[in-house]
Each structure stands twice: as structure tokens, then as C-alpha cells.
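I'd like to go over a predicted model; first the sequence, then the structure.
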Amino acid sequence: MNQEHPDIYDVTIVGGGPAGMYAAFYSGMRAMRTKIIEAKTELGGFMRTYPEKLIWDVGGVEPVRCEKLIDSLERQARTFDPEIVFGQEIAGMERREDNVFVLTSKTGECHYTRTVLLCAGRGMTQIQKLDIEGASRYELSNLHYTITDLSRFKNKHVLISGGGNSAVDWANELANVARQITVVHRRHEFGGHEQPVEQMKAFAKVMTPYSLNKLFGAGERIERVELVHTGTGSFEEFEVDEVVVSHGYDRDFGNLSSWKLDRGDYGIIVDPQMRTSEDGIFGAGDFITYDSKVRLIAGAFNDAVLAVNSAKRYLDPDSSKMAGVSSHNPRFSEKNKEIVQQEIG
């Protein structure tokens, strides 16, 4: 499609999380020359912050550790050999007179593309750390902002501070590992999904409305915590073995925020075809918002399909509205033969 300039891609995907990875696979199904640009040094996006979590809600996939799901998505994303660029945060965007977009990274590299698919997820996330005097000295011992190894919590009394999905999920993940779990939240209502919240309440000691007020330790480990009741101001102290803080993340989209795209409260606004307010620029995943947006990994996959189809139709209005299903897609014919040969030995 781009014989006149080998460096111009049909679609350039900004962000290598679940939406970006699936978009790379699906654009391959549509025979589009594809590039992914990821600001970090690996694919996975925000999913990298909870590698030990069990993921249950991806259709047709049995419960799987997040790190394994990332590995599967990356292998799938590489099916049609997209160009993948790591360590470049996109800052600038301009459209040339020939309608080719020029994306410029903070390190000065330029990327040329006919369409742009923004899959920046939650941006460059920064953990909201515990704002208590002396908290930082426990970060290398038993104060955690994520969990990468469930085994270190075995038979421990674990205090979890937070009320969102991540806090609730970690409590449920530790249910059969820890000896005791105490969940502290500054409001009575939890922000997590209903069923996991009820599951957590069945086994965890839930203290609301409380917040962490002080940490007491000997050497580099926390031994006791002080909680304050957010309504009465009364205090409670008790011993703990491990403390997990899940207070959310600050989102930073860098220079993407300055692009002239319509924005809503929870991301860049797109229409039902994942088109932004700028022709040729599309979006998918947590970076975007629309009325029926579903903020699940499975929802990111659907966003990616719709966005790629729209990008394809933008480039070629006479093309089909979607790729052929995989069982009939000619791009899989040779790959299917290889798989069959492997199965029959």
C-alpha cells in the first residue's frame, strides 16, 4: 500500500497495552502495515502493575495469571510481524499536506503514518504513595504498592488500605494465602464491582470509615499500625505483618493531552466507530470514552477491532467493513497448516 515510501505505515498504534496489542493483531488480519510505539521497555501497559492477579473475565479464557495473559497477547500481537518500537514517548503530532501524520517522540525520532490509533491506556501512571511520615523506609520490606509474589504473604496478617477494584481484588487473591486480612477504607462504600466486594466481606475484617494514620516499626519493618476513624477521629492500633496500599494512580498523558482532540471526564471522546474528533485518528481502550464504554480487558479488544476497521475504511472506503473471520481469512492459511502438522506430528 505504501510503495512510494517504506517508512510510512498504514496505522501506528501509540501504546502497547491490551488494546494496542490486539489492535496490532487485528490490523495484521486486515493486511495493514503496522507499527506499535510503546513508551516503556515492554508490552503490557497497566497490566504490568498486577502480574500475580488472576484474570477471570476474558471470554473463552480460563482464569489466568495476568503475566501469562500478557505473554499470550504479545505472541498474538506479533503474528503478522508489526514493527515494535520501545522506549519512545510520543510528544508531537502534525499532519502534512499529503495527509500523512508525523509523530515525534520526546527523544526526537519521527514516525510517519497514514492513520493513528491511540491506545495509551492510563498513560504514564504514577502510584499514589502513602502520605505518612516515614512510610518510604518500609518500601523495601513489608509496605507494598502492588503484589508480585503471593507466597510472601503466606500465613501472615495482611492489612490492605483502599476501596477500589485493585484493593478488593488483592484481598480476594490473598484469601487462601494469608492467615488474616484486614481491609481499611476511608468510606463505607467500596468502589469495586459488587460481587468481588461481597466475596471480600465474607472472609476479611472490613474497617470503615477508617484510614491509615501512623506506622510503627522496629528497624525496616512495620510492626503496628494506627488507624483513625474518619468520622469521630478516634484511634485504633493493632499488629500486622504486611501492609498493602492501593490508593490508585495519577494519570499523565504527557503531550498527548495537548492534541486538539475532544475530551471527556474519562478520556478522549470517540464515536461508535472509535473515531476521534480528528480525521484519521482513532482510539481504543482506557484512553477513550463513549456512552457505552466498558472498562474491561475484553472491552479493550472490541474497541481495537472497531478502531482498526475504521482506520482501514478511512484508507480504503471500498474495503469490507471488517476482516474475514479467522477460519476463512486467507492470512491464516499457511499458519493453519503449520498448526495442523504440529498436532498430527
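That came through fine.

rest of the way, CA atoms for contacts and neighbours
Noted.

mind listing the strands for the stretch 201-345 of the chain?
205-207, 210-218, 221-229, 235-239, 242-245, 249-250, 263-264, 267-269, 281-283, 288-289 (DSSP state E, counting those that start in this stretch).

sorry, slip of the keys, the one I care about is the stretch 51-200 of the chain.
Counting by DSSP E, counting those that start in this stretch, the stretch 51-200 of the chain has strands at residues 54-55, 64-65, 83-86, 90-95, 101-105, 110-113, 116-118, 126-127, 143-144, 157-161, 180-184.

of these, which is nearest E334?
Nearest of these to E334, taken as Cα to Cα: strand 83-86 at 21.2 Å.

contacting residues around that closest one?
For strand 83-86, contacts defined as Cα atoms under 8 Å, 6 or more residues apart in numbering pick out 34-42.

restricted to buried residues, select the residues you listed in PyMOL.
The PyMOL command for the buried members of these (criterion: 16 or more other Cα atoms under 10 Å) is given here:
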select buried, resi 34+35+36+37+38+39+40
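
filter the contacts of strand 83-86 down to the ones in strands?
The strands, defined by DSSP state E, take in 34-38 from the contacts of strand 83-86.

closest to A135 out of the strands of the stretch 51-200 of the chain?
Nearest to A135 among the strands of the stretch 51-200 of the chain is strand 143-144 (7.9 Å), distances taken as Cα to Cα.

name the helices or strands packed onto the closest one?
Applying 3 or more Cα pairs under 8 Å, 6 or more residues apart in numbering; DSSP states H and E, we find strand 143-144 packed against strand 242-245.

can you name every helix or strand that the strand it packs on contacts?
Using 3+ Cα pairs under 8 Å, 6+ apart, the elements in contact with strand 242-245 are strand 143-144, strand 157-161.

now with 6 Å?
Using 3 or more Cα pairs under 6 Å, 6 or more residues apart in numbering; DSSP states H and E, the elements in contact with strand 242-245 are strand 157-161.

next, the one to line up against it:
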Amino acid sequence: MSDTLELYDVTIIGGGPAGLYTAFYSGMRDLKTKLIEAKEQLGGRMLLYPEKMIWDVGGVTPIRGEKLIQQLTQQAMTFSPTLVMGQQIVGYERQEDGTFILLSDTGEKHHTRTIILAIGYGIRKLAKLEIEGADRYEVSNLHYTVQELEIFRGKRVLISGGGDSAVDWANELEPIAASVTIVHRRDQFGGHERNVSRMKASSVRVCTPYTVQALHSEDGKAIDKVTITHAETGETEQIAVDDVIVNHGMKCDFGPIREWGLDMGEWHTRVNEKMATSIPGIFAAGDFVTHGSKVHLISGAFTDGVLALNSAKLYMDPEAPTVAYVSSHNERFKEKNRELGVVDEEE
């Protein structure tokens, strides 16, 4: 079977920031690269927050998630990797020559020398509000993602949640909504400290430690009031609303990958400082990994990807340079520069 399949040097599983940047860097190292994404869109977790402002990518001024996805995708395609969409990789077979056959849920197979897992938190499902009948309002004014800020202009908005996204949405909506109330079950928020401070210094009403207990609707179609309950005293309060946003995180499912034999915990696989997993030839990057110096930022995912790719290169060729030449001195960019009208002074 492997004789009939095209052999790739590196197959990256996952098309989020880690996978996309790794595909670009793999091109810098002149490797034959394939990227496989389970969904029909690239972007990974950022697809859930296309209008969210991202501030912490080095050298990039504040940028909306959808725009960053576009730019990462464009960069990933620089060296024309093979792109496969809509396939979830469920298993692998090690061949006698040490290469891998990857098995997808569609029945298709992929042949590769090395694998880089950039699957984030696996198949992501938004954690829903655990109130009976809440789902009926999902077609009106109960939201689990924010696709367009303008629909909340002049509205009374209640946000349930205390992580990065809940805090970010509170800050984004505060200038345009009539009012913003954020309800969190703990006194401490999980968002970045600066963003939490900004939220608390604004007109956002912060209700902690409270939980959403009930949704009320006069017409049965849209929520017009929310009952919240104090987590310690049991005291309740009703708040009039026009829209409710729930951000309780995600339920994640790694599926059959849990059966591969990786050294996995509940949320991550453990890798060493070179992003090597417990299985030779399989490396990992991004939110999927944990290691002693892990940085849970998009920039940290980029670094993981570079380390994983360099390790894959050395796994295939121990005599290869340990890193790629920087773009200003990398031969692979000379033609790209000419296409941009940039002439190398040394030519």
C-alpha cells in the first residue's frame, strides 16, 4: 500500500496557528510538507472568535482573529505545501522502513516520514449553558460566540464566564453596548491581568461570585431577564437583558489519538525540550503540548512549531543543520524577493 502513496517528509496534523506556522517553517527547511485539518476551515480555535482583537503577537499591531487567520494562511502557503481539509486522522501504522501510514476517518491514507501533532485541544465543542430549555434561545439572543460586534450596539448585554474570551468581549462591547454585565462564579478572573484591570476600571458591571440560575422570556422566543445567584449566600437578582453571551470554555475530545500510546494527561501530551513525544518520529506543538518552558500564547505556539520541525528534520537527517537560515540569508527566499521586486545587493 505504501508504494502507491506519495511519501512526504513531514505531515502536520492541525490547521491552527501552530500548524500553519510550522507548515511555513517546514518550507524554509526545504521539506516536502502536508498539512491535514479535520474541519473545512483553517484557523483552529481562532475560528470561534473572528472579531476578537489579538494584541500579543510579536511585530503585529492589534489585529482581529479573522485577519490573523488570513495572514497565517497566506504565510503557510508560501512554499506550496499539500493541504488536506475535512479529514480527521484517527490512527497510524508504522512501516518496516520506519515511515508512517496515517489513517483518516474518511478511509484515506497518507504516507509520511515524520508527524507533527498541532491539534490544540482536539475536536472542540463549546460548553453550553446547563439550564433546561436554554437551547430554544440559541436562534434569538443566546450566543456562544461573537461573530459580529455591531449586533450588540445599544443593547443590554450579560456575559457569563471568566476566562480570556469573556473578559475580552466585555472590553470590546463596553464602548458600543448600552450596558455590559459580566457574571463569574469566582472572584478571580482567568483572563490576562491587564485586560481584567481594564474591564474593572470601565463601566462594565462585575458580578462575582455569581452564576446564571434561570433565563426568563415573556414571549417564549427571546430572553428578556436573567436570574443570577450568589455562589456563597444564595442571594438572587434579576437583570433585564437584550442579549446573553455564554463563554464557559470548551469541551475537548482527542478521539482515537488517546489510544496511540502518547504520554498524555487530561489536556495535553508531554514532550521534551525538543518537542518530541514518547513515540519516535512523532513530534507536537501548540496547545496540545506541555513542557517545562511552555508559553500559552500564539507566539509560544510558533516557537513550539519551529522546535518540532527542527527535531523532525534531524530525526530524518542527523547531519542536517540544527536550524534554518534566517529569511534574510535563506536561499529559499531569493526568488520570492525577486517576485516582490526586491534585489539582493549580493547578486
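That came through, no problem. Not measured: the values here are computed from a predicted model.

need the TM-score from the superposition.
Overlay of the two chains. TM-score (TM-score structural alignment, normalised by the length of the first structure): 0.96; 339 aligned residues with a Cα RMSD of 1.3 Å.

on that earlier part again, so which of the strands of the stretch 201-345 of the first structure comes closest to M124 of the first structure?
Each of those has some distance to M124 of the first structure by Cα to Cα; the shortest is strand 249-250, at 8.4 Å.

for the closest one, what is the distance to the chain centroid?
Centre-to-centre, strand 249-250 of the first structure and its host chain are 13 Å apart (Cα atoms, centre = their mean, to the nearest Å).

ok, average deviation of it from the second structure?
Comparison of strand 249-250 of the first structure with the second structure after fitting gives an average deviation of 0.4 Å (mean Cα distance after the TM-score superposition for the first structure).

how close does the residue minimising distance to the centre of the second structure sit to R186 of the second structure?
Among the residues of the second structure, R45 comes closest to the average C-alpha position under Cα atoms, centre = their mean, at 3.0 Å. Relative to R186 of the second structure, R45 of the second structure is positioned 25 Å away (Cα to Cα, to the nearest Å).

biggest helix in the second structure, by residue count?
What stands out as the longest helix in the second structure, according to DSSP state H, is helix 298-316.

could you list the buried residues of it?
Neighbour counts over helix 298-316 of the second structure (16+ other Cα under 10 Å) mark 298-313, 315 as buried.

can you check stretch 282-294 of the first structure too?
Buried, per 16+ other Cα under 10 Å, within stretch 282-294 of the first structure: 282-289.

need those in CSV with distance to A24 of the first structure, can you?
Formatted as CSV, these follow (distance: Cα to Cα, whole Å):
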residue, distance to A24 of the first structure
F282, 14
G283, 13
A284, 12
G285, 13
D286, 17
F287, 16
I288, 18
T289, 21
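
show me what A39 of the first structure lines up with in the second structure.
Correspondence of A39 of the first structure to the second structure, assessed by TM-score structural alignment: A38.

hmm, that match is touching Q88, no?
Yes: with contact defined as Cα atoms under 6 Å, A38 of the second structure counts as touching Q88 (4.4 Å).

for N155 of the first structure, give its distance to V168 of the first structure.
N155 of the first structure is 19 Å from V168 of the first structure, by Cα to Cα.

of the two, which one has the most company?
Neighbour totals were compared for N155 of the first structure and V168, and V168 leads with 25 against 14 (other Cα atoms under 10 Å).

what's the spacing between that one and G191 of the first structure?
For V168 of the first structure, the distance to G191 of the first structure - Cα to Cα - is 9 Å.

please apply the same query to S258 of the first structure.
S258 of the first structure is 30 Å from G191 of the first structure, by Cα to Cα.

Y144 of the second structure: how many residues sit nearby?
20.

that one: what's it in contact with?
245-246 (Cα atoms under 6 Å, 6 or more residues apart in numbering).

roughly how far is stretch 3-13 of the second structure from the heart of the chain?
For stretch 3-13 of the second structure, the distance to the chain centre is 24 Å (Cα atoms, centre = their mean).

what lies in contact with that stretch?
31-36, 111-118.

go again with 8 Å.
Counting by Cα under 8 Å, 6+ apart, 19, 22-23, 26, 31-37, 89, 109-119, 312 sit against stretch 3-13 of the second structure.

show me what contacts Y266 of the first structure?
Y266 of the first structure touches 287-289, counting by Cα under 8 Å, 6+ apart.

D243 of the second structure corresponds to which position in the first structure?
Match for D243 of the second structure (TM-score structural alignment): E242.

ok, its match to E220 of the first structure distance?
On the measure of Cα to Cα, E242 of the first structure and E220 of the first structure end up 12 Å apart.

settle it for me: which of the two has more neighbours?
Legend: neighbour count by other Cα under 10 Å for E242 of the first structure and E220, higher for E242 (22 against 14).
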